[in-house]
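Visitor: Mind looking at a prediction? Sequence and model below.
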Amino acid sequence: MKQAHSLKPAQWILKGPAAAALLAIALTGCAVSPQPFEAQQNKDRATDLIQRVAADQEPVSGPIDLYEAMARAIKYNLDSRVELMSLALSKRDLDLKSYDMLPKLVATMDYAGRDNDSGGVSRSITTGRVSLEPSTSSDRNVLASDLTMSWDVLDFGLSYVRAKQAADEVNIAEERKRKVVNRIIEDVRTAYWRAVSAERLLGKINELEVVTKTALEQAEKQEKAGLSAPLAPLTYQRELLSIRREAQSLGRELSVAKQQLAALMNLPADTQYKVAMPTRNMQWKPFSLPGKDMLQTAIENRPELREVAYQLRNNDREETAAYLRALPSLRIFAGLDNSSNSFLYNANWLGFGARASWNLLNVFSLPAAQAKVKAQGQLLDQRALALTMAVGTQVEVARARYEFRVRELDTAGNYFKVQEKIEKQIDAGFKSDKLSRQTLIREQMNTLVSEVRYDLALADLQNAYANVYSSLGIDPVEKDMSSAQPVNELAGQLRGMWAKRLDPVAAAAATSSNS
């Protein structure tokens, strides 16, 4: 009988160093080194980002009122878009997890070839004699294919649990989006009213700045010339400089208000736009809900508490997953097979079967997994309690702050009215040559400062009003509103929704439009 040839051990020993050298060369050639971006690549990237940051936005066609500013923030604010994309990603992950519950359908194709026949003989175990001559039952080149469907009961159970958890991840992403939108609308209210003040008063501040400078120069000349007692012009300069310093401080706050509002609406910083001039005459009333009802509403609606509740539900499902991992697995399969081997009597056949397996180590690790789930649940429960306490405090602070801002606005409004009357009296005295121009300039500055304070008090009240809704977890938009809507349509819906909530701004706008 012809002996099969094989390589001697010495041949393998001689080939080993050569193979090692080739492997070392290959690994050296595959080494990866850091490749920083080139200057032109950074320039192109920056240009692309700048072009896309405010692309595809509806142009500003007229003065922007509060509700159009809200609509633009909801539609174009990039923080809101990030959360919207995060929500869309969670939904795609849920779709992907749902496919894991389906049976697996696998198609394979296998080609095997050799330069000679495999052949084979049979040798007796008892006598050691070889029977039959070398023979083969396989072609030298064989192409085999199969299409097999399999379904694992344990994998299905785990996939179902993971899909349910992914569904709650969608809910968590939705709550995070709600939280961001609440914050954005709160910021828009404050920025909008500061922008109104800027548009209404910055021009006056700049005009009076010039007049004040002239008055200070005249007072300084009087002091140096000794035309009056030194104390009088110095006292006047001190009063005027004090008012001027306050006006400059308030003007500094207002100077960036329109840019801040533009950023919230995702308008480029250099965009020239006007804001609608709303009336200051609005009726602000305390919230009618009792404290306990407000707390109940907040605990039901706050995004942070809802997020923890979804996490707790997912943690309970993790315990179910731990139990499932400890169970035996049952895999059922069936498939169509085909082979090009000409020695086979049946080259096409249907294969089927079942296989059970059990990883016993998972049984031993089950108590540890349960302990982890329990600890995680306790942590989430304590977080919920801590958030409940924090939310309760925020609700009370927000309501107290709102009521304080209402009183503060009333005081600022009355102060402004009194100052206007004083200025009129001083102006009449100046026109009748009974009072000096310096006295008139001082009162004009006082009037301007009181007007700016009045507007800033109104902006602070608007922020406090929005903060109450945010602390209660009440959405600033309704579910049927979408960022895909045109700005005018979305702004109209927001206007109507806030009017139903008895928002004084919407009520005042409706009154002015009817009149």
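Guide: That came in fine, so what should we check first? Numbers count the residues shown, from 1 in each chain.
Visitor: When you work out contacts or count neighbours from here on, use the C-alpha atoms and nothing else.
Guide: Fine.
Visitor: And the helices in this structure?
Guide: Along the chain, counting by DSSP state H, helices occupy 9-29, 39-53, 66-76, 78-99, 153-225, 231-255, 257-264, 291-301, 303-325, 360-431, 437-472, 487-500, 504-514.
Visitor: Check which residues of stretch 185-203 are buried.
Guide: Residues of stretch 185-203 classed as buried: 185-202 (neighbour count, 16 or more other C-alpha atoms under 10 Å).
Visitor: actually stretch 339-354, sorry about that
Guide: Result for stretch 339-354 [16+ other C-alpha under 10 Å]: buried residues Ser339, Ser340, Asn341.
Visitor: And the residues you listed, which is closest to Pro278?
Guide: Using C-alpha to C-alpha, Ser339 is the member of those that lies nearest Pro278, at 82.4 Å.
Visitor: Could you list which residues are in contact with that closest one?
Guide: By C-alpha atoms under 8 Å, 6 or more residues apart in numbering, the residues touching Ser339 are Val142, Leu143, Ala144, Ser145, Ala347, Asn348.
Visitor: got another, please set it beside the one above:
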Amino acid sequence: MLKHSYRYLSLAVAAAVLSACNSMEPQPYSADDQQKRILEDQAKMYEGQQAVTHPISFYEAVARALKYNLDYRLKLMESALAADLRDVSSHEMLPRLVASAGYAGRNNDSGGTSIGIEDREESLRASTSEERYRTIDSLGLSWSLLDFGMAYYRTQQKTDQVLMAEERRRKVAQNVLQDVRNAYWRALGAQRLLPEVNGLLERTQNALAAARSAESKGLLPRQEALAYQRALLDSIDLLSIRRQDLEFAQAELAALISLPPGSTLKLAEQTEPEMPGLNVNISQLEEKALQNRPEINEEWYRKRVNENDLKIAKAQLWPNVGVNWSYQYDSNDYLYNNSWSQTGIQVSMNLMRLLQLPALNSAEESQTKTDDMRRLALSMAVLTQVRVGALRYQLSHEQLDFAQQSLQVDERLLQYARAAKTSSVGSELEVIRAEGRYLLSRYQREAAYSNTQAAWGRLYNSVGLDMMPETIKDYDVKTLASEIERTLKQQEQVNLLAAQQGSVNVPQKP
């Protein structure tokens, strides 16, 4: 009977193994599975967002981008994951406490006989001291010095990786601010100009048709009519290109703030903040950049992670001290003591590993030099970004002043063309051309202002300044926008505008 039971058990195990092998065959997702996954992902992209019920200000756009931006949310999750992995690693320093229970059985008795060493004659009859079926339980506590040392250094590594993940989160937040600053003011200019561009394009198309009609009817000299048509076509081409730029700016901002598809983007009309002149102490900004930039701090933490890698390798050269204690129980009735405890201590050392020590010392020296050189190279790039950022802002500010002057001239020309307008075709075309020039000047002025804002944002970013509270998920969009506005103004006043005091060595245009 017992033999049949083992046979059935063997067949069941074989069937389970074959079934597991069959399940390892490639199983591609079906079209229904993919469609379900797409719908679920689309729902998760925009779930939990506060509805847009009013025009969006700049600071609210930044708040929405940071609260709902998927890249930033991913970095938050990476920070949380790194912290969890650190907690897991810290538990590896604890002693191991292992509890086990089992059942043992065999189909015949375990036993034996004894023979004499000298005469080789059997001295005892066959006997056993073990039951065929018995239960075994144990509870063991063990601790290893080598495992403790390696777990200690790994926990330090995980702690540094938490800090590295936090620096990456800071960098993503700074990049989001820069991208929103660049897109918002272009999108606001688009909101202001698109209706006028569309209206002027319609009028220009009508004027082009009128010029062609005047040419066919002989109301204008042929050369003059063709020249007007050429000018109108050039104006239409430029206006069409500018309209594409404006529409792209709105689409880019909508993507940055994770606006659901089909939503209407309406920005708040507001007085444009005056862009400050730049006359800064570059040395002071460079020092702040070396102190604040997330990339440099991340490299500094990475150096400690690499150092701990070598410490782990050196720890394996230590003598290992193992201490263990266990409690054992065996239900065997033939035992005199069915339960007992045992302790032990063991010292061991792999002497061959000592040969690795010179190589490890050399690797440690090379690793330190490499980490320092990588950080120095990154620091040099950061200093260059600060200087270039200051120069770019200075040039953008000058370009803004020039665009403002050009706009004023084209506005006066438009007023003159309208005042001198008559009923002739040429006069109407001249007004349209003046309106086109004026609208293009407005576009250039809006573009110059958004470029100046973007240059200011790049300078802010190059110094590595933060604008975020410690937590985001606990704030609604309105509160977060107010906090970002307060922090940005404070950082600019303390770290950027304050740097304009003292010795000045801003790079000049060649």
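Guide: Okay, I see it. Not measured: the values here are computed from a predicted model.
Visitor: which of the buried residues of stretch 339-354 of the first structure lies closest to Thr279 of the first structure?
Guide: Ser339 (85.6 Å).
Visitor: The closest one pairs with which position in the second structure?
Guide: Alignment note (TM-score structural alignment): Ser339 of the first structure maps to Asp330 of the second structure.
Visitor: separation between that match and Lys171 of the second structure?
Guide: 61 Å (C-alpha to C-alpha, to the nearest Å).
Visitor: Also Leu226 of the second structure?
Guide: 56 Å.
Visitor: Among these two, which residue is more densely surrounded?
Guide: The neighbour count for Leu226 of the second structure versus Lys171, taken as other C-alpha atoms under 10 Å, is higher for Lys171 (21 against 15).
Visitor: on that earlier part again, so which of the contacts of Ser339 of the first structure persist in the second structure?
Guide: When you map those onto the second structure and apply both residues aligned by TM-score structural alignment, their matches' C-alpha atoms under 8 Å, the shared contacts are Val142, Leu143, Ala144, Ser145, Ala347, Asn348.
Visitor: how long is stretch 251-260 of the first structure from one end to the other?
Guide: 15 Å.
Visitor: how about it, which residues of the second structure does it hit?
Guide: Counting by TM-score structural alignment, stretch 251-260 of the first structure falls onto residues 243-252 of the second structure.
Visitor: For that stretch, give me every contacting residue.
Guide: Ala183, Tyr184, Arg186, Ala187, Gly189, Ala190, Gln191, Leu194, Val197, Leu265.
Visitor: corresponding residue for the fifth one in the first structure?
Guide: Right, Gly189 of the second structure. The equivalent of Gly189 of the second structure in the first structure is Ser197 (alignment by TM-score structural alignment).
Visitor: can I assume that match is in contact with Leu456?
Guide: Yes - between Ser197 of the first structure and Leu456 there is a contact at 7.4 Å, judged by C-alpha atoms under 8 Å.
Visitor: aligned partner of Val397 of the first structure in the second structure?
Guide: That one, Val397 of the first structure, aligns with Val388 by TM-score structural alignment.
Visitor: What separation do you get for its match and Ile282 of the second structure?
Guide: To Ile282 of the second structure, Val388 of the second structure is 11 Å away according to C-alpha to C-alpha.
Visitor: okay, now Ala254 of the second structure: neighbour count?
Guide: Neighbours of Ala254 of the second structure under the rule other C-alpha under 10 Å: 23.
Visitor: check contacts around it.
Guide: Contact partners of Ala254 of the second structure, counting by C-alpha under 8 Å, 6+ apart, are Leu265.
Visitor: Any chance of the contacts of Ser339 of the first structure in a markdown table with distance to Glu58 of the first structure as columns?
Guide: Shown next, in a markdown table, are those (distance: C-alpha to C-alpha, whole Å):
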| residue | distance to Glu58 of the first structure |
| --- | --- |
| Val142 | 65 |
| Leu143 | 61 |
| Ala144 | 60 |
| Ser145 | 57 |
| Ala347 | 66 |
| Asn348 | 64 |
